[in-house]
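*Asks:* sequence unknown, structure follows:
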C-alpha cells in the first residue's frame, strides 16, 4: 500500500489548498524554522484521528483552523485528506484507492469521510488496525518521540511492539470482553440477590395463601349469621320507633302552649324596646343639639377673639397710613416749590439759549466775511495758514470736548443728587414697612404657637377618643361574649338539671328508687367527675357500673331491693361502701399512658370504691397509636382517650364514638360547676356593663371638647397674616434692590466723573500747548506779511469769538436739557406721591369702615354668646330629665325579659325532652341505617333484598348476635390476612421460574466469555512472543550495522510470566562503553539506538510509509550517512517522508519539497527533483 498524496486546506498555516504528492520512495521536506514544515506532519496525524491537542501542539482543537493574518481572512474550516493505493491488499480487497478526510468547522462540528462518504472515527481506526498506520503508530516519529521511546514514557515501546506484532486488535477485543464479563458478573449478582429475595418471599406467600383460604371460609359463615342478626334487629327497632312517635306529639302540644305565652311577652318587650329606641333617638338628638350649642359657643368665642385681633391690626394700619398721609402733604408742597424754581430757571435758560444762538449767527456772518478776506491773502502763506488752521481746528475740537465733558460732569453730579434724594424719599416708607413686618411676624408667631397648642390638644383628643372607642368596642364585644356564654351555660344548666331531675338515660328501677327511696344515696355516675377530655374513656370502662347505687351498708341495699320487689319495678345494683377499704397500689410507668385515678375528682368517702374500680386502668393519650394496645400487659386495662378502644382482661372492645357518649358521668358535679360559672359570668357582665357606661361618657366628653372649627379659624388667620407678610416682604425686597441699584449708579457716576476730570486736565494742557503753537504761527505770518498778519489776527480773534459763542450755545443747550430732566423727575415724583396718597386715603376709608363693622360684629357676637349660654343652661336641665326617663324604661324591659327567660327555660326543657325523644328516634334510625350500611359494606348485601324463613325469624336475636360475634371474634383474632396472597403466590412462582432460566443463560455466557479471554490471551501471547523474538534478532543486526559488529545490544522482557503487560528494556553498549542505562548515552547514540529499534520493527512488519520529523538533528555527518543508507535500503518496502535541516539528508532524497512563507503567516510548498542533479558535484560546491 502506497501513500499517493496529501491535500491540506485551512489547516494551521496552510490557508490555501496545498497538495503534496508522494510518488517517490524518499521525499524530503525542508524550510526555515517557523515556515510550517511540522504542520504537514500534524496534518497527517490529525487526519488519522489524533484527538490530543498536546500531540498537535495546540491549546484547543479549534486552533487547527487557519486564524487569518493582516492580509488574509480567517478560514471557515480546516480540511485534510490522505489518498492511498491498496497495492499489497493490506486493506479489505473491496478498496483499491482509499481516501480518508477530516473536516472541522468553526462552529465546532467535526466530520470524517471515507472515500467521500461520511463515517465515524471508529471506522477509520478499525480500517487501519494492525497495518502500522495510525496517529500514534511507529510510522510517524518526531525528535521528541525518540526520547519518549528510549525513556519508555507512557509505555511507548510496548505500544510499538503491539502494533508490529499485530496484537492490538486482540488487546482491544480482550478489553471489550473483560467489560462484557464485568457487566455479566454484575447482572449475575443482581439476579442472585433477586432470586434470594423471591425465594424468601415465596415461602411467606405460600403460608399466607393457606391462611387466606381458611379466612375466606370464616367470612362466609360470619356473613350468614350477621345478615340474619341485622335483619331481626332492624325489625325490632322499627316497632320501637312507632311508640316514640306518639310521645313526641304529646310533648309538642305542651311546647306550643309555652310558645304562645312567650310570644305575648316578647311582643310586649318589642313594643317597649321600640318606644325605648324612640327615647334613645330623642336623647341622642337632644345630645347632638347640646353639642351643636357648645360648638356655637366655641365658634362665637373664637369669632370674638379673631375680631379683636383684626381690630387691633387694622388700627395699627390706620395709624401708619395717617402718618404717611401727613408726611406726603409736606413732600408734595416741597416738590411744588422745587418744580416752580426749576420752571423759573428754565425760562431764564431759554432766554439765554436764544441770545447765545443769535450771537452765534452774528459772529458766523463776521467770521465768513473775514474768512473771505483772509482767503484772498492766503496764497502767499498757504503753508503757514494750513498749519494755523489745523491748529485752530484742533484747539476748537479740544475746547468743544472740554465743554461737553464739563457738561457730562454736571449731569453726573445731578444724577447722583437725584439718586440720593430718591433713596432719602423711600427710606421713611421702608422704615414703616419694616415696623409692620416685625409686628406681623410677632402676631404670626403667636398664631402659630396657638395653632400648635390646639393641634396638640386636638391630636390628644382624637388619640384619646380612638383609644376609648377601641376600648368601647372591645368592652361591647366582651359584654356580648359574656352574655352568649352565660346563655349557653344557662341552657346547658337547665337541660342538665332537667335530665338529672328526670333521671333520663337511667332504667325504670333507678327512677323509681330516686322518687320513692332515700335522696342521700347517689348513683355511681353522680359521685365521680373527670375533665371533659377523659369522660368518654372513663364512661366506656365503667359503662356497666354507672347505674349502680352507692349504699353505705348492706341493709340499705336490701331495703331498696325489697321496695323494688314489692312494687314490681325491676332490678337495681348496689355498691356497698363499707365493704371497700383503702388500699395502696403502685402505679406503673407505661409509655404514652396516664393512670385513670390521676384524673378523677371524688370526695374522700368514695375514694376506696373508685380506687377499687380503676386500679390498673390506664388512658392512652394519643388516638393515633391505637395499635399499641395489643402490646400492653394483660393484667392492665387500657382505654384510648377518645373512648374508641378498650383492652381489659384479654378482651378488646371498641369502634366509633357516639355523640352522646361521656354525657352521663358526673352530672351533679357538672351542675354545681355550671351554676358557679353562671354566677361568675353574671358578675362579670355587671362589671363590664358599668365599664361600658363609663366609656360612653368618656366618648361624649371627648366629642364635646372638639376644637376642629377653632383650628380652622386659626389657620385662616395664619393664611391672612402670611399673605400680608409676603406683600410687605416683597416691598422690602424691592426697596433694597432699588437702593442697591441707586447706590451703584452714584458710585458709577463718581467714578465716571473722576475719569472725565482726569481727561479734562490732560485736554486743558493740550489746549495751552496748541495755543502757544498758534501764537508762534501768527508771529511767523506777521513777519512775512503785515497785512496778512493783521488779517490773520483779526480772523483769529473773530474765530475765537465765534468759537466761544458756539461753546456758550452748547453750554446753554446742555443746561436746558438738564433742567428738563430735573423737571421730569420732580413731576414723576409728584405723580407717584399723589397716587400713593390717593391709595392711602382709599385704604384709610376702608379701614375706618372695617373697624366700624368689627366693633358692630363684636357687640353682636357678645350679645349672641350671652343668649346661647342661657339657652345651654336650659338644655342641660332637659337632658337630665330625658336620661332619667330612658333608664326607667330600660329597667321595665329588663323585668319583662326575665319573665321571658322563665318561659324560654320551660320551652327549652320541653325542647330538650322532645330532642331526647328525637335523639332516641334518631338513634334507632341511625342503628337501622347502620344495620343497612353494615350489611352493604361488611357483607356486600342489601337487607331489603334479604328474605328470612319462618324458622329463621323465630330464632333468638341474642343467640344470633353471639354466634355472629363468635365468628367476628375469630376473624378479628385471626390476624393479618393478605387477600391477594393466592394471586401473588402464583405470580411470584412464575417469576421465579423465569429468572432462574435467565440466571442459567448468564452463567453460560460467563463461561463463554472466560473461554474467549483465554483464547485471546493465548493467541496474543503467542503472536507477541514470536514478534518479540524476531525483533530482538533484527535489533541486534540493525544496531551493529549502525554502530560496529563488536557493539552489544539486546531487548529484554521485564516479566516473562506476563509478556502481554510487562515493560521491555533496551540494552545498548557501544564499543568501549558500559552504560548502566540508555539515558547515559550521547544524543547521537540515543538517536541511532531508537532508529535501530524502529527499523527492527519495520523488518518484522514494514509500515506503508514512515515519517521522520527532524530525527537526524542530533547526528553527525558520519552517522547521517548511515542514517541515509539504511533509509535507502528500507525504501524498497516503505515510503519515507523526512523533514530535515541537514544538507546531506536533503541531497539523498528523491524529491524535495520546500516550505516557505511568501505572505507572512501563510505557508506554501514547491517541489524539486534531485535525481536530475549530480550529488557529488553539488556536495563539492557546497563544501567550497
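*Replies:* It's in. Computed from a predicted model, the values in this text were never measured in an experiment.
*Asks:* From now on I want contacts and neighbour counts done on CA atoms only, so please keep to that.
*Replies:* OK.
*Asks:* Give the other helices and strands that the helix or strand harbouring residue 371 contacts.
*Replies:* Residue 371 is part of helix 168-376 when elements are defined by DSSP states H and E. Secondary-structure packing of helix 168-376 (3 or more CA pairs under 8 Å, 6 or more residues apart in numbering; DSSP states H and E): helix 667-704, helix 708-784, helix 786-938, helix 957-973, helix 981-1042.
*Asks:* I'd like these written out as JSON lines, with mean neighbour count added.
*Replies:* Output for these, formatted as JSON lines (neighbours: other CA atoms under 10 Å):
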{"stretch": "helix 667-704", "mean neighbour count": "16"}
{"stretch": "helix 708-784", "mean neighbour count": "15"}
{"stretch": "helix 786-938", "mean neighbour count": "16"}
{"stretch": "helix 957-973", "mean neighbour count": "16"}
{"stretch": "helix 981-1042", "mean neighbour count": "16"}
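*Asks:* try this one side by side with the last:
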C-alpha cells in the first residue's frame, strides 16, 4: 500500500484546494521557515483521527480551520483527504477489496466533524480500525513530528510500551479487551438488576397470596349467582318457546293468503315471459334483416370502389407504356453517336503513333551534342567560382553588418512601440475610486453591525427561551412531584377507607339484624390526639357500639361480637375532674354512655405516676396513661400499639390525608397555570428565535456579498497599483536599452562603408569573366533547351496516345451500358402489355353492381315486415303489465302480515335461543333445572330479586383481584425465568472472563515476541547510525500486560548510566534506531518525518540517509528537511511557498526529470 495524494482545503494555511502528489518512495517537503511545511504533517495526523488540539499545535479544534489573512476571509470549513493505492491488499476488512482507498475528514465552524472512506460517511473508530496494527495512526510511530524524537527517547516506560504494542499488532487486542470488559461490566449490572427484580417479585408473591384467598370467596358467591342465573334463564326459555308456538300459527294463516296472490302473480309473470321471448325473437329477426341489408350495401360500395381503381390503373399503364417507348428511342440514338465517336478516335490514335516516332529521333540527335558544350562551361565556371567565393565572403560580412544594422533599427522600433504601449496603458489604467472603496467598506461595516445586533438579539432570545424552558422543566418537575404526593396521599386515603369496614367487628351481626347503617360511636366522637390510644383501650369493643332506638336482640343471637346503646339517656356528671371523658367531645346520643363507661377512669401522665397513685383508687376506678397502659387496684395491663386495630387513629389519619390532599389541590392548580404560561412563553420565544435566525441568515448573506465586493475592489486597487509601478520600471529599462541600440547602430554604419568599397573593386574584375561564362552558358543552354523540347514533345505524344486509348475504352463501356438499358426497357414494355391484357373484367363488375341493387331493395321490404310484427307484440306486453301492477299492489299487504307474524315468531325463537345459548354456554343441566323449577314454582321476579341480593354481597367484597391466582402462577413462572436468566448471565460472565484471559495470553505472547525482535533490531540499527556503540531495550516490571519499556544507549567511547545524559543529536539517533527497528519489524505503508535530521551533523546525516534509502525499499517516506544532504536523497521535491502572507502554496519538482532536462541542455 502506498500514499499517492494528500488533498487539503481550508486546513490551517492551505486555504485553497491543494493536492500534493506523492509518486515516489522518497519525497521531500522543503521551504523556508514558517511557510506551512509542518501543516502537512498536522493534516495527516488530523485526518487519521487526532482528537487533541494540543497535538496539532492549537488551543481548540477550530484552530485547524483557516482563520483569514490580510486579503483573505476566514474559511467556513477544513477538509483533508488521503488517497492510498491498495493494489497489494495491505488493508484488511470491508475496505480491503478496493484498489484505491481514500479517507477524508471535514470540520465546520459549527463544530460538526465528519469522516469518510471512499466518500461514504463512517465513524472515527472506523478510521482507527482500518489502520490498526499497521503503525499508521494519529499517535502511531509512522508519523514523527517536530519534537517527537526527543519525546520518544524521554518518554516514560508506559509510553514506550505503546509503540511496541502498535508494532506487535496488540492494539486491536487491547481494543477487544476493553470492549469485553465493558460488556462484562454491563453483564454484572444486568445481574444486579435481576437480583433486584427477584427481590421485588418475592414481595409481590406474598401480596398475591393474600389476594388469592379473597378471590376464592368471590368465586364461591359467583358460582351461586351463576346457578340462580341458570334457573332464571331456564324459566325465561320455556316462556319464550310458548310465545314462539303462538306466533307460528298466526304466520301459517297469513302465509296461505300470500301464496294465493303469489300464484296469480307467477301466472302473469309466465305470460309476460312468453311475450318477452316472442319480442326477443322478433327483434332478432328484424336485426338479422337489417344486418343483411347493411352487408349488401357494403358489398355494393366495395364493388364500386374496385371499378374506380381499375380505371385509375388503366391510365397509369398508358403513361408507363409511353415512357418506355421514349427511352428506347433515346438509347438507340445514343448507340449510333457512340459508334461514330469510336471510329474518329481510332483515326486520331494512328496519327499520334507516327508523331511519337519522329520526336524520339530528334531527342537522340540533341543529346549527342551536349557533352562537349558542358565541358567548356565547367572550366569557365571554376575560374568564376574562385572570384565568386571571395565576393561572397565580403558580401556576407557586409550582409552581417547590414543585418545588425536592421536588427538595431528593429529593436529601436520595438522599444519605441513598447514604450508607447506602456505609456498608453499607464494613462488608461483604471483604478477604483476611493469613494467607491469607502462605500463598499462602509456597506460591509454596516452589515457587520447589523449581524452583530441580530446575533446579540438572537443570543438574548435564546437565553430567554432557555430561561423559560428551564422554568418550564422546573415547574413540570414540581408539578409531577406534587402529583406524585397527591397520588400517594389518595392511595393511602383509599387504603385506609377500604380497611375501615374490615376493622369493624360485628358486621355480620348488624347485617343480619338489618341495622348495618346505624351510626357507630367511633364515627361521632372527637378525641385529643395524645389520648387516642387510651380511649381505644378503655372502650374496647364498645368503641363500635351502635345507637339504635327500640332494639330487641334476635333469638337465637347471630354469630359475632356487637354492642349498642340504650336510647333516651341523658349525660350525668359522675366522673372526676381528671377523668378520661374530659378529653372527648361527642354528640348528645353518645354523651351519657361515655360518662357511664369512662367517668371512673382517671388520666395519668405516665405509667410511673399511675403506679404511684394506685393505692388511692376506689374499687371501681382505674388509672390510664396516654400510651394506653391500664392500672387499677387489682393489677396493671400494659398496652402495645400493634396488638389491636385503633379505629380512632385510622379515622384521624384519614382526616389528615384528606386535609393534605386538599392543601395540594391549590398548588397543583397554580403550577398548572404557571406551566401554561411557561409553555406560551417558550412558544413565543421559539417563534421569535426562528424569525431572528432567518433575519440573521439573510443579513449574513448580505454581509458576505458586501465583503466579497469590498475584497474585489481592494484586489483591483492593489493589482492596479502593482501594475502601475511595474510599468514605470519597464519604461525606465526601455530608456536604457534605447541608448545602447543607438550607439551600436552608429558603429555598424562605418563598417558598412569599408566593405562596400571592397565589393565594388571585386565586381569590376568579375564582369569580364561573367560575360565569357555567359556566352558559353548560352550555347550550352540552347542545346539543352533543344534536347529538353524534343523530350517534352515526345512525352506529350505519349500522353496523347494514352489519353486516346482511355477515351476509346470509355466509349466501349458506354455502348455496353446503353445496350443493357435498351434490353431492360424492352422487358418493361412487354410486362405492361401483358398486364393490360389480363385486366379485362370491367363488364362483369358492372353486371354484379346491378344485381346487388336488386338484392338491397328486397332486403328493405323484409326489414319493414319484421318491424311491424315487433310493434304488435310490444302492445300485448303493455296490457299484461297493467294486470301485473294490480296484483303487485295486493301482494305487499299480505307479505307485511306474514312478515309481522314471522318477526314475532323469530323474536320469540331468538329469546328462546338466547336463553338456551346462555344455558349451553354455562353448560347448565336442563333436566335438573326443569325439576328445580317444577318443585320450587319459581317465577322470574323472585329469581331476579335473589340474584340482586347475591350481586350486592359480591359488591360488598369490594375490589377483588380475580386474576390473583393467574398472576401468582405468572409470578412463579417469572421467578423461575429470572433464576434461569441469572444462571445464563453468570455463564456469560464466565465466558467473557475466559475471553479476557485468552486475549491477555495472546497479548503477552505477541508483546514478548515483538519486544525481543525490536530489541535485536535496535542493537543492529544503533551501531549503524552511530558507527559503533551499543543499545538495548529492557522491561520495567514483571507483568507482561503492564510492564513498561526503557532504552539503554551507549554511543562509541561513552559509558552513560542514563539516557538523559546524551546530547540532542545522540538522543535523536537513538530514537531513530528505535523507530527504524519498529519499521523493520512491522513496516508501515508510509512514514512522515518532520525535521528529524535537524540536530545531526553531516556525518550522522549521511548515515541517516543511507539507512532511510535502505528502508525506502519497503516503506514510502515523506519528510520535511532543511538539510542539503537529506534534500539530495529525495526523488521528488515538494516546495511550500508563502508569497501571499498567511497562504501556503505547493511547487513540486521531480529530481530525475530535472536532471534529464539539465543533461539534454
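*Replies:* Noted; the coordinates are in hand. These numbers come from a predicted model, not from an experiment.
*Asks:* Tell me how the two chains score on TM-score.
*Replies:* TM-score for the superposed chains, counting by TM-score structural alignment, normalised by the length of structure 2: 0.40, backed by 533 aligned residues with a CA RMSD of 5.4 Å.
*Asks:* before we move on, the earlier item: just give me how far the helix holding residue 371 of structure 1 sits from the chain centre.
*Replies:* Taking CA atoms, centre = their mean, to the nearest Å, the mean C-alpha location of helix 168-376 of structure 1 is offset from the chain mean by 23 Å.
*Asks:* Same check on stretch 39-50 of structure 1?
*Replies:* 54 Å.
*Asks:* got it, and stretch 775-784 of structure 1?
*Replies:* 110 Å.
*Asks:* contacting residues around that stretch?
*Replies:* With contact meaning CA atoms under 8 Å, 6 or more residues apart in numbering, stretch 775-784 of structure 1 is reached by 381, 384, 387-388, 788-790, 792-793.
*Asks:* want to throw these into CSV with distance to residue 307 of structure 1?
*Replies:* Below are the contacts of stretch 775-784 of structure 1 laid out as CSV (distance: CA to CA, whole Å):
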residue, distance to residue 307 of structure 1
381, 98
384, 95
387, 90
388, 89
788, 98
789, 96
790, 96
792, 92
793, 91
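*Asks:* before we move on, the earlier item: for residue 215 of structure 1, which of the helices and strands packed on helix 168-376 of structure 1 is the nearest?
*Replies:* When these are compared by CA to CA, helix 957-973 sits nearest residue 215 of structure 1, at 7.1 Å.
*Asks:* Check the secondary structure at the residue most central in space within structure 2 for me.
*Replies:* For structure 2, the residue nearest the mean C-alpha position is residue 121 (9.0 Å; CA atoms, centre = their mean). Secondary structure for residue 121 of structure 2, judged by DSSP: H, G, I helix; E, B strand; the rest coil, is strand.
*Asks:* hang on, it packs against residue 105?
*Replies:* No: here residue 121 of structure 2 does not reach residue 105: they are 9.7 Å apart, not a contact under CA atoms under 8 Å.
*Asks:* and the helix or strand harbouring residue 466 of structure 1, what other elements does it pack with?
*Replies:* For residue 466 of structure 1, the host element (DSSP H and E) is helix 382-502. Helices and strands touching helix 382-502 of structure 1, by 3+ CA pairs under 8 Å, 6+ apart, are helix 667-704, helix 708-784, helix 786-938.
*Asks:* quick one, what contacts residue 681 of structure 2?
*Replies:* With the criterion set at CA under 8 Å, 6+ apart, residue 681 of structure 2 makes contact with 465, 468.
*Asks:* quick one: it is in a strand?
*Replies:* No: looking at residue 681 of structure 2 with three-state DSSP, it is helix, so not inside a strand.
*Asks:* Just the element for residue 559 of structure 1, please.
*Replies:* Counting by DSSP H and E, residue 559 of structure 1 is part of helix 554-567.
*Asks:* Can you show me the strands along the stretch 51-200 of structure 1?
*Replies:* 77-85, 97-105, 110-114, 117-119, 140-142 (DSSP state E, counting those that start in this stretch).
*Asks:* Turn those strands into TSV, columns for mean neighbour count.
*Replies:* Output for the strands of the stretch 51-200 of structure 1, formatted as TSV (neighbours: other CA under 10 Å):
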stretch	mean neighbour count
strand 77-85	21
strand 97-105	19
strand 110-114	18
strand 117-119	13
strand 140-142	20
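*Asks:* Sweet, I'm off.
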